[in-house]
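> Mind folding the following:
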Amino acid sequence: MNRWLIDARELRRHSKETTAYGSRLLNMQERQLGRSADTDSTISHLRELSVFPSLGREWPEILSIIEESIVPCVRFEKAGRRGGLWEVEASLPAVLSEAIVNGMAAVGLQWASCPVLTELEVAVMDTLAAALDLHDKFLHSSGMGGGLIQNTAADALLAVVAAARVRKRVQACLGMNNPMHGRVEEMLSDPDSSAKIYCEDTAAMTVDSFPGSAADLRVSTTCLASQIFFVRVTGLIDEGMRCSRHRTPRGEIFFNLSPLIGDALQVPVGPDLSISVDELEAMIVEDKSRAKVPVLCVAAFGAENTEGHDNIAALGRICEREGIWFHVDASYGGGTLFLEGHQEDHMQINRYADSINMSGSCWLPTGLDMEFLWVKEKQWMTAAFAATGDYLPKAMDSISAPTLSKWSVPLGRQFRSLRLWCVLQYYGLQGLTERIEAKVATAGSRSAAPDERFQGDDQGFEANANLTIEFIARYFKSLEKGPVRDLELQAGSCAACLMENGILPAKGRSWEAILEDIQRLVTPGMCNWQHPRFLAFFPAKTSTPAILSEAIMAALGGISADPASHNAIEDRMEAIVMDALGKALGLGEEFLHTSGMGGGIIQNTASDALVAVVAAARTAMHSKVLSDPSMQPGGHQRGCTLQFVAYMSDQTHFCAEKACRVTGVRFRKASAWRPNISMGCEGVELGIEHGLRFIASSLDETGNFPVHVARLKAAIAEDREQGFIPILFIANYGATNTCAVDPLDDLGLLCREEGIMLHVDAAYGGTALILDAFRGDAAKIRANADSVNVNGSKWLGTGFSSAFLWVKDRRNLTATFGSLGKEPRIDRDAIECSNVSHWLVEPSFRCSVVTLREIRS
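So this is what the prediction gives:
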């Protein structure tokens, strides 16, 4: 079977059965509340059908497998019921716009990479902030703060923790409140400089309101991910639960790894399940007396389990007095701010909060991966996530065209603002307000009123879906005749047209009218990544099954979010699909779930994978240090993680540097050869530039830029003499900018000698391993690497949010992010029942494995 990735005729041909099935999914109101007992038989059936067949299947056959085998096992968080922790709502505009987003498959690296993507995100976030009556400082238009869309609340909190830490370091160590000063970059980049300003223990006061709440999982995992070694997480429990050792299934990690995170204290809450202000004040006093530095307080504005609220004003006054970053986690309760009668809440949040997050997935019918984060001072976000590498050309930021990749870990951004814009247009302010009022009125009920906009109107949905598929087909046909991008576009021009048209109308509009506006207002501002002449940045290929299956997943609304579950269809499918792809790439048994120790997981981006890898390497080395007193600096355990160092090439994706900053690990960069560097006998030298120590790499006879292993070895020895502890080297297998490939055999030998982990970043080049010509490279990765990541969005046609990570020892990930810190080796038959949400920061993730499986078919 010979197919192009996108065939407009094929897309049209398969739209009818897909839209009919999507309509049935959206109209299901009586869905099972638990997991199907048939998960095991379903997995066996999928294996019999072959997870990765030699020849592709036709789409109708794939759709039949989804409907008959997979969907009956999925737990529906969107079902017509109430009372669950994660209530995800899909809708007609969310489902149909998801197909458009995946069809266009644009990636927002910076403004030039897709002007309308950046400008629409700025416009919708400012419009939402105004509708929520947030302070002007939270708006991009203020020039001070702004908002952006995150995948999950965990991602939002991770960004906040990183920004709060940087602000405290700058204020405490440089005595100023402006991170743009030149000394700040030196402080953040130069390991020798940062050694002078690291605090051994920095307390992150996390404020939640109920044992086992989802907010607790988010705060726990994000603090574990970011600078665990000096962030002390304080658990909060009900008075009646004080004898309980662990707040949540994941709470065990605080006690299993207490040397890693410091003391895990328990702060009582009052009868209303809000934090005891007096107890918090007393704890801050105690921490300061012990030379600890309070950095962050996270207040709950509506907890998932109890819908309880913390005392925003009282906590805000404490944070203001102590110089603590005050974040309001309104992921669950924030939607009520749309309604009248919450003036006091608005006033308190606007007066005291430095940042606030809210879930669009819970309150707006946007579907998954829609968390909103606003900050009053964007300067701390850009300071926390800035990177020194010249990976992209420098771009001047403006109010309407900020570089949002500087606000979070990932480099690329999906066009989720288009999905949000479509939802706002379709319902209007009145429609959204009515939906939120209905949710509040039925709070605690097991059933909710159906959405009358499409409930029972199968023909209406299918007609709109067919219009959408036709729009996508025309879009692809038009690419051959048009330019890659309008080079005459000026920053702000797209937003001006969109704002003039109205971002959030008073009343909703028809889907047909919205499609016309997408054609008129959005497509002229696109950089067409699917254009046949698009050669910039990197490929991000989509395909017919990716577009159709993403729409199905949007209607499905299924997520894996149960920390206690080890037999969810999402987890089981992810295991067998990642094993099938791992085998196809030649990674070997050790990287597979069936090995009983390793396995693979799907991440949103390669950046997320690198955060997990660095955090896991830090956990693994810390365990070694605890068992070997001779490795502990000064003979004591506390503070040893301050000396951890990761190494990378300057050809490495600069999100590796971000990952090190977020996780609190020092880094050394290996510089590529430059003509103006004086040449030594080996053609390289160890130099200092911009506060970074470079381990020079050389241009070899192939035109490649491999790291110079001898210089790397010398640098590691020098670092050890200075008391640093090497933990990881991040090698390149096809760097995105130069396609550099590092000498994996030599690096593997060095890493084994030094007792450090070796990760291979094969995000760009890894897909080539599926070819016979590259089996030798696969053997090198198999023999030397502890982990490897590959991006499906580059060449496999999966679209965005398809980064694959394999590890040989999953225990380092579960010890960092899950509740399995003491778990022994798992039986071969039981490993596929593992909950892969324990492998990453987010306590929940969507069922993205459906897309990956259908691409392979």
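> switch to C-alpha atoms for all contacts and neighbour counts from now on
Will do.
> Need the residues that contact stretch 11-25.
59-60, 63, 458, 461-462, 465-466, 469-470, 473, 544, 548, 551-552, 555-556 (Cα atoms under 8 Å, 6 or more residues apart in numbering).
> and for comparison, fold this next one:
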Amino acid sequence: MSEHMTPEEFRAHGKRVVDWIADYLTRVESYPVRSPSRPGEVRAALPGHPPEHGEPFDAVLADLEHTILPGVTHWQHPSFFAYFPCSSSGPGILGDLLSAGLGVQGMVWATSPACTELETVVVDWLAELLGLPTGFRTDSAGGGVIQDSASSASLVALLAALHRASGGKIATEGITGRYTVYVSSQTHSSLEKAGRIVGIGSNNVRVVEADPDTLAMDPAQLRALIGADVAAGAVPAMVCATVGTTSTTAIDPVAALGEVCREYGAWLHVDAAYAGVAAVCPELRWINEGVHEYADSYVTNPHKWLLTNFDCTVLWLADREPMIDALAILPEYLRNSATESGEVIDYRDWQVPLGRRFRALKLWSVLRWYGAEGLRAHIRRGVALAAEFADLVRADADFALLEHHPLGLVCFRPRWPGLSDADAGAATMAVLERLNDSGELYLSHTKVRGEVWLRLAIGGPATERGHVLDALAAIRRFTRAVRDGRS
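Sure thing, here's the model as predicted:
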């Protein structure tokens, strides 16, 4: 066997890999949605030591089929309804393959001009498709950048917010004094993690009460909490408004929160990781209310609902200067004439790591293959299926429906007459475990006002109406089984 795979060998094995992926996507419905593997099972099936001599690629594919695949939870399965969709597509996969083949490290413009400039084009395209502010375009004071995840994007936004709030001192002097960040009880946990990473600590990530009915952040409570913190000597650095919370897709009142931010000089970050891409449909663009007037930064994930395989998150800023000032470091080995000219974007200054993949290729491939029309059709189909599922649950006296379901997520729970809240929660979790253990579908859960609710998220490209109806039939069947077992 040669030391390196030759182009001819790569061509032969590459065709087999593409065929394997195509076959996998064709047969994915035949697998249990959630892997039945037990902890340590995959590891135990693999050798304990690396091979001394190279092995043929046939052996890799054989182990993939017989050892790895049984330990895979199938996110592309049409009955995967847990968490949020992490939807892949043919164009996205091929774009990722092209990125891997080119092997670009796009840390600065000079290391591959096309890597940078294609990214500026696709983030501007996406901003236009979603009806976002023109100030988010890269030919303005703001701009967009592709990150690996919304967690990283929110961390970058927080660094920029702290830099601005400190008058530019954070980057050079570190944190001196108390800076605060404001979230609601429904905000993604990545904001608290960002607070820990930047060094302000979890205690300064302040939790604002959410409206008990809508689960949206309460602007009056935000104003009161910031006012009290300012009186105690704190500097309010950032407020995170969420458009489509992870738990229930609750939507914070961005405009009202923006007014409070403007009053106190705080940065408004809008986390629309799941829901933001829905704005590709004009009738759903109401989710952008307040963004144009108040948002300092905005994040959404094409890798959730927009057919672009993980990882692909887009972060936009209304003014990129605080971010670049907070993150830019230019060692001698990165100096080059293009950077010195000031005429190019160096995306290394827009993220935490130095290195970066050519992620724009897969988003570009998806946008070109589907076009605006195809993307809108995909989103609309998910919304319509979720609405139909919600209607069926609402009409069933054995279930309760959480009425806020404007997009592709529906939250619901079985009714357990006569049971305490604790026992009802335990019974609902028993239904969830039986459903997921069955392999027929995969759901996740949340807690709302102390009650356990099941979450069914629709948005996978292979999910059809029949899969949704089959899911409801299975939910009813396992609910009856748990109820009969308790009686």
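> Need the TM-score from the superposition.
Taking TM-score structural alignment, normalised by the length of structure 2 as the basis, the two superposed chains have a TM-score of 0.75; 388 aligned residues with a Cα RMSD of 2.3 Å.
> Just the buried residues of the contacts of stretch 11-25 of structure 1.
Neighbour counting with 16 or more other Cα atoms under 10 Å marks 59, 63, 458, 461-462, 465-466, 469-470, 473, 544, 548, 551-552, 555-556 as buried within those.
> Show me the contacts of stretch 11-25 of structure 1 that map onto helices.
Those of those mapping onto helices are 59-60, 63, 458, 461-462, 465-466, 469-470, 473, 544, 548, 551-552, 555-556, per DSSP state H.
> For R9 of structure 1, the count of nearby residues, please.
If you count neighbours by other Cα atoms under 10 Å, R9 of structure 1 ends up with 10.
> sec struct for the counterpart of L215 of structure 2 in structure 1, please.
Structural alignment places L215 of structure 2 opposite L273 in structure 1 (criterion: TM-score structural alignment). Under DSSP: H, G, I helix; E, B strand; the rest coil, L273 of structure 1 falls in the coil class.
> so who does the nearest residue in space to L273 of structure 1 that is not next to it in sequence touch?
Nearest residue to L273 of structure 1 in three dimensions, chain neighbours excluded: S209, at 5.2 Å (Cα to Cα, 6 or more residues apart in numbering). By Cα under 8 Å, 6+ apart, S209 of structure 1 lies in contact with 236-238, 269, 273-275, 300, 303, 306, 308-310.
> now, among those, which is nearest to L626 of structure 1?
L626 of structure 1 lies nearest to L236 out of the contacts of S209 of structure 1, by Cα to Cα, at 27.5 Å.
> Would you mind pulling up the elements that the helix or strand containing the closest one packs against?
Take DSSP states H and E as the rule and L236 of structure 1 turns out to sit in strand 235-237. Judged by 3 or more Cα pairs under 8 Å, 6 or more residues apart in numbering; DSSP states H and E, strand 235-237 of structure 1 is in contact with strand 266-268.
> same for the strand it packs on, what does it pack against?
strand 235-237, helix 277-289.
> In structure 1, which helix is the longest?
helix 416-441.
> That one maps to which residues in structure 2?
Alignment of helix 416-441 of structure 1 against structure 2: residues 359-384, by TM-score structural alignment.
> roughly how far out does the matching stretch sit from the chain middle?
Relative to its chain's centre, stretch 359-384 of structure 2 lies at 16 Å (Cα atoms, centre = their mean, to the nearest Å).
> repeat for stretch 220-235 of structure 2
Relative to its parent chain, stretch 220-235 of structure 2 has a centroid offset of 30 Å by Cα atoms, centre = their mean.
> Give me the buried stretch members for it, please.
222-223, 225-226, 229-230, 234-235.
> now these as a markdown table including distance to E321 of structure 2?
Shown next, in a markdown table, are those (distance: Cα to Cα, whole Å):
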| residue | distance to E321 of structure 2 |
| --- | --- |
| L222 | 27 |
| R223 | 27 |
| L225 | 29 |
| I226 | 25 |
| D229 | 27 |
| V230 | 26 |
| A234 | 24 |
| V235 | 20 |
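> Distance from stretch 291-310 of structure 2 to the middle of the chain?
Put simply, stretch 291-310 of structure 2 sits 8 Å off its chain's centre (Cα atoms, centre = their mean).
> What residues in structure 1 pair up with it?
Taking TM-score structural alignment, stretch 291-310 of structure 2 hits residues 349-368 over in structure 1.
> do you know how far P545 of structure 1 is from I43 of structure 1?
21 Å (Cα to Cα, to the nearest Å).
> how close does the residue of structure 2 most remote from its centre sit to I146 of structure 2?
Within structure 2, M1 marks the point farthest from the mean C-alpha position, 41.9 Å out by Cα atoms, centre = their mean. Separation of M1 of structure 2 from I146 of structure 2 (Cα to Cα): 39 Å.
> With S184 of structure 2 instead?
Taking Cα to Cα as the measure, S184 of structure 2 falls 26 Å from I146 of structure 2.
> When these two are compared, which one has more neighbours?
Shown here are S184 of structure 2 and I146; by other Cα under 10 Å, I146 has more neighbours (30 against 23).
> G316 of structure 1 maps to what in structure 2?
G316 of structure 1 maps onto G258 in structure 2, by TM-score structural alignment.
> Thought L268 was touching that match, still the case?
Yes - with contact defined as Cα atoms under 8 Å, G258 of structure 2 and L268 form a contacting pair (6.5 Å).
> For the stretch 201-350 of structure 2, which segments count as helices?
Taking DSSP state H, counting those that start in this stretch to define them, one finds helices in the stretch 201-350 of structure 2 at 219-231, 254-264, 291-294, 302-305, 321-327, 337-341.
> got it, and the stretch 1-150 of structure 1?
Counting by DSSP H, counting those that start in this stretch, the helices of the stretch 1-150 of structure 1 are 8-13, 15-26, 39-49, 59-65, 92-104, 115-131.
> Tell me the helices and strands packed up against the last one.
So that's helix 115-131 of structure 1. Using 3+ Cα pairs under 8 Å, 6+ apart, helix 115-131 of structure 1 is in contact with strand 146-150, helix 416-441, helix 493-501.
> In structure 2, what range does it match?
Under TM-score structural alignment, the match for helix 115-131 of structure 1 is residues 113-129.
> post-alignment, that stretch versus structure 1, mean distance?
Mean deviation of stretch 113-129 of structure 2 relative to structure 1 after superposition (mean Cα distance after the TM-score superposition for structure 1): 0.5 Å.
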